[in-house]
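[1] okay, predicted coordinates and the sequence, questions at the end:
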Amino acid sequence: MVLLTTLATALVFPKFSDEPRKEPSPKAARDATEPAAADWIRSHLTELSTDVPTETEFEPLLRSLASSQLIGLGESTHGDHQSQEFKSQAIRRLILDQKLDTVVFEINRSAGQALDEYVNLGKGEFSEVIRKKGVFKIWHTDEFASLIGWMRGYVVQTGQPIRIYGIDCQMPAKDISTVIDFLKSVDQQAAERLESTYSSLLEFDKSGKTYLAWLEAQGGGDYSKNAEPVQTISKLLTSKKDEWSKLPGYDESVYAAETAYQAFNSFEYEFGNGKRNMLKMTPAYYSRRDKFMAQNLLRRVGQKRACLWAHDLHVLGELPERVAKIGFSTLGAELKKTLKSAYTTVGFTWTSGTIRVKTAANTSTNLAAVQQTAIPLTSVTANQNGDLGEFFARVGPANFYVDLRQADLATQKWGANAYYRASIGWIFDPKVFMVNPIQESIPTIPSHDIIVFNKRISPSSIWIYP
């Protein structure tokens, strides 16, 4: 299984470009269990006729999700059309048919605030809300944008709000600016101190440079200098709750102070561009961001019913024992601890196609520079024996989904075998894709409760401008 860092690229275990592909699990065990599993899946799957499922095709999915408090909708890549379109349509059906009214995205707090204000208040120009308010570029797509536009139309038509939250913590400049704006109305001196303390970060943001670029420009010992002041402000905001809580912007500034601190804490050992101390960059360290996102989601959503849009490996609720034992966790695993069976996950897999993804070697790569590049078309395959997409291609239909929670004993035995899942984040190194089972294979049962399969995937409809 890929052990993602807070950048969703680096790995706990090193990869080597000349490393031969290893079997994800004993081939004999897979061969012995695949026929029975294929028969069960064929008899329980729901075939999808197009990329936009019909109401009839969605009915079994909606029934299976009806009792879930939180639904994690993944995507095996950030750059394919099929998973984004499926999620976009599924969320609409959940809102229409089951009155779901809260949507959580794997985007930063400030981006979630902008989307929420657009959908519920009509604040902002539609394209700028998506392009310029912090939504990650991987979701500057027709698939994502059409969902946001549809939700705005739903609110206008029905008068029923749809709350939107961003739970990520990778834009501390935007968070600190939110806190400063609030403090100017209640404590001018505190606002000025905060603005002075983070002047370089705020200037980087104003110039269009990313948080990662700012991190690489810092000295190696600058973590405490940056984390402690925002913690102090967070305590100030909390201590003044009785006095300030009814003022406009208070709740959002409290949340912003939290996510700003989380951003520094998640990248504690990545300040500066010098050599990293890998002994400190443990699985628990790489899990900080996911744990913060889980904390943010649970605090924002409370007992409300909601769905979550994120990557497959973030929504993943069940981790292999060997991974959990070394201290690694995911957003979904943390949610599962709290919500148990009330949290249901939908993951994706595929066999071949073309996607949008940034490509770069995963060693000695300037990730801040990669962030500024375009997102090109890249051909990808998962069609070797031992790839889940290759097995599902032998099951039958080219596109389907199946609820594996109902699997019989023979299928559960098959599901215990690890397969390569072909999960790709925002950056991709084809030389080391699906070669090391320690990093990139995972049992199918338990992993995601429901799996959507597309034999062929095509690129997301990303917005391209001159």
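    Right, received. Where do you want to start?
[2] going forward, measure contacts and count neighbours with C-alpha atoms only.
    Will do.
[3] give me the nearest residue to residue 168, chain neighbours excluded.
    Once flanking residues are discounted, residue 168 sits nearest to residue 108: 4.2 Å by C-alpha to C-alpha, 6 or more residues apart in numbering.
[4] my guess is that neighbour meets residue 172, correct?
    No. Using C-alpha atoms under 8 Å, residue 108 is not in contact with residue 172; the gap is 9.1 Å.
[5] what about the strands in the stretch 301-450 of the chain?
    Taking DSSP state E, counting those that start in this stretch to define them, one finds strands in the stretch 301-450 of the chain at 306-309, 343-356, 358-359, 377-381, 399-403, 418-420, 427-428, 441-443, 450-457.
[6] next one: stretch 244-263 to chain centre, how far?
    22 Å (C-alpha atoms, centre = their mean, to the nearest Å).
[7] try this one next to it:
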Amino acid sequence: MRPLGEALGDARLVGVGQASHGGHEFQAFQHRALRYLVAEKGFRSLVLEAPWSTGVRLDDYLRTGRGDPLRIMSDELHSGYLFMHTREILGLIRWMRQYNIAHPGDPLRFAGNDSSYAGPQLYDRVEEHVRRAHPDLLPRVRELYRGLRPTLPALEYMIGYLGEPLDVRREKAERTAEVLELLRERTPKERTEQDHLWAVQHATAVDQVARQYAFDYDDPDEARRAMAYRDTMMADNTLWWLEQTGDRTVLAASNGHVYLEGYTPDYPVIQGGLLRRALGDDYRVVGAAFGRGSFLAADPSVADPSDTDVKRFSSGPIAPGSVEETLDRVGHPHWFVDLRTAPAAARAWLGVTRPKREIGTHWPRPPDQVNVLRSADVLVYVHQTRPIELLPRV
């Protein structure tokens, strides 16, 4: 790992990608990279492509030991997030908790940065802050949040929300936006400033989810704008975390969310590009690729997959002319290349846009067109993958 650490330099934020959400090796590498960066580079936070509410609950567990990570993950990680409801991620969380027990004065922190679900505890935390700090606002906040707090399991809630009429979803977004504005208008007292900042961020996360569902997904242009909004909010939440905690941080997500440029018109704006524009070289990207093997995914016909919709797939043969065709010729079992210092001939080859497998929630799908040199600072290559191990629900 030491040469990788040298390639990452003094970056404050390191995005570590996955070429397949459902491939074990990529979650295992994210864990290994975090452990190395904690021990050798002073990193202290992990931001995961997961709901903000998931991060709040798991961060509480890491800092205090309260709660059960199995229960938290079972409650929160559904639909596209179910690919993080895995034994691999649970092992990472448990390692972080053990680290905090051994280092009580220098804890590791955890955040989710995504905007497709807001658990009931976010509403509770906003209302509790309002009750303590701004009691005159409490009746109005409760009225605005009435009927919005999830009462169903997360997957049912998400499917049901998107199934509501568009005007209903947009009216909900107007209400969450009003709560956020009411909080932003208040000036906190010095002794409550931190509480206020966190309450505003929780209200922001609630509003982000409502706005995410307020797009018309039956309109292709609106759907693309929704995806641009999602990555913009992920970047905003990550930058807020960096500023608030001051931690050097690992961002773990799919390649498509950490890359510096997009590879599909369905995602016209991507988080990684926004982060590079905001942070410059303080944001470095570790992309991933693989040759062959198996992984978990859902059929493209299932928009919001449940655990039973997930199947084991095989990658099939490497496509002629693809990124993988050449990279698979390197003999090392697992290897990486520093794209910034690679020889000129390698950079020239990597700087051409070619087909590359980028497997998210669904498979099969056509290969994406990726310019590796413009997308990442480092590329990790795995010859063979096996599936992640999903956890049972509790």
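    Happy to help now that I have it. Because the structure is predicted, anything quoted here is derived from the model rather than measured.
[8] give me the number of residues near residue 60 of structure 1?
    15 (other C-alpha atoms under 10 Å).
[9] what sits against it?
    Taking C-alpha atoms under 8 Å, 6 or more residues apart in numbering as the criterion, residue 60 of structure 1 is in contact with residue 46.
[10] secondary structure element holding it?
    Residue 60 of structure 1 is part of helix 55-65 when elements are defined by DSSP states H and E.
[11] from the chain's centroid, how far away is that helix?
    With C-alpha atoms, centre = their mean, you get 24 Å for helix 55-65 of structure 1.
[12] please identify the buried residues of it?
    Using 16 or more other C-alpha atoms under 10 Å as the test for burial, helix 55-65 of structure 1 gives 57, 58, 61, 62, 65.
[13] nearest to residue 258 of structure 1 among the residues you listed?
    residue 65 (31.6 Å; C-alpha to C-alpha).
[14] residue in structure 2 matching that closest one?
    Under the alignment (TM-score structural alignment), residue 65 of structure 1 pairs with residue 8 in structure 2.
[15] residue contacts, the residue nearest to its match when sequence neighbours are not counted?
    Of all residues not flanking residue 8 of structure 2 in the chain, residue 284 sits nearest, at 6.3 Å (C-alpha to C-alpha, 6+ apart). Contacts for residue 284 of structure 2 (C-alpha under 8 Å, 6+ apart) come out as 8, 11, 13, 14, 15, 276, 376, 377.
[16] just those: which are in helices?
    Judged by DSSP state H, the contacts of residue 284 of structure 2 include 8, 276 as members of helices.
[17] which among the contacts of residue 284 of structure 2 end up buried?
    With neighbours counted by 16+ other C-alpha under 10 Å, the contacts of residue 284 of structure 2 contain buried members at 8, 11, 13, 14, 15, 276, 376, 377.
[18] mind checking how far the third one is from residue 45 of structure 2?
    What it means is residue 13 of structure 2. Using C-alpha to C-alpha, to the nearest Å, residue 13 of structure 2 is found at 10 Å from residue 45 of structure 2.
[19] overlap in contacts, those two.
    What both residue 13 of structure 2 and residue 45 touch, as defined by C-alpha under 8 Å, 6+ apart, is the set 248, 249, 250.
[20] ranges for the strands of the stretch 1-150 of structure 2?
    Under the criterion DSSP E, counting those that start in this stretch, the stretch 1-150 of structure 2 contains strands at 13-16, 45-51, 109-114.
[21] can you state the direction angle for the longest one and strand 109-114?
    Calculated by axes from the mean of the first three to the mean of the last three C-alpha atoms, to 10 degrees, strand 45-51 of structure 2 forms an angle of 30 degrees with strand 109-114.
[22] which of the buried ones among the contacts of residue 284 of structure 2 sits closest to residue 240 of structure 2?
    residue 13 (12.3 Å).
[23] residue contacts, the aligned partner of residue 408 of structure 1 in structure 2?
    Residue pairing (TM-score structural alignment): residue 408 of structure 1 is matched to residue 343 of structure 2. Counting by C-alpha under 8 Å, 6+ apart, residue 343 of structure 2 touches no other residue.
[24] how far away is residue 343 of structure 2 from residue 147 of structure 2?
    For residue 343 of structure 2, the distance to residue 147 of structure 2 equals 59 Å [C-alpha to C-alpha].
[25] thought residue 134 of structure 1 was touching residue 106?
    No. Using C-alpha under 8 Å, residue 134 of structure 1 is not in contact with residue 106; the gap is 11.3 Å.
[26] what about the helices in the stretch 201-350 of structure 2?
    In the stretch 201-350 of structure 2, the helices defined using DSSP state H, counting those that start in this stretch lie at 220-245, 255-258, 271-279, 323-327, 344-350.
[27] got these as TSV, with distance to residue 73 of structure 2 columns?
    Formatted as TSV, the helices of the stretch 201-350 of structure 2 follow (distance: least, C-alpha to C-alpha, whole Å):
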stretch	distance to residue 73 of structure 2
helix 220-245	20
helix 255-258	21
helix 271-279	24
helix 323-327	33
helix 344-350	38
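[28] most neighbours per residue, which of those helices?
    Mean neighbour count (mean count of other C-alpha atoms under 10 Å) peaks for helix 255-258 among the helices of the stretch 201-350 of structure 2, with a mean of 27.
[29] what stretch of structure 1 does that one fall on?
    The aligned range for helix 255-258 of structure 2 is 312-315, by TM-score structural alignment.
[30] to which residue of structure 2 is residue 164 of structure 1 aligned?
    Aligned partner of residue 164 of structure 1 by TM-score structural alignment: residue 110.
[31] for that match, give its distance to residue 152 of structure 2.
    25 Å.
[32] looking at these two, which is more packed in?
    residue 110 (25 against 10).
[33] residue 57 is in contact with the more buried one, correct?
    No. When contacts are counted by C-alpha under 8 Å, residue 110 of structure 2 is not listed as touching residue 57 (9.1 Å).
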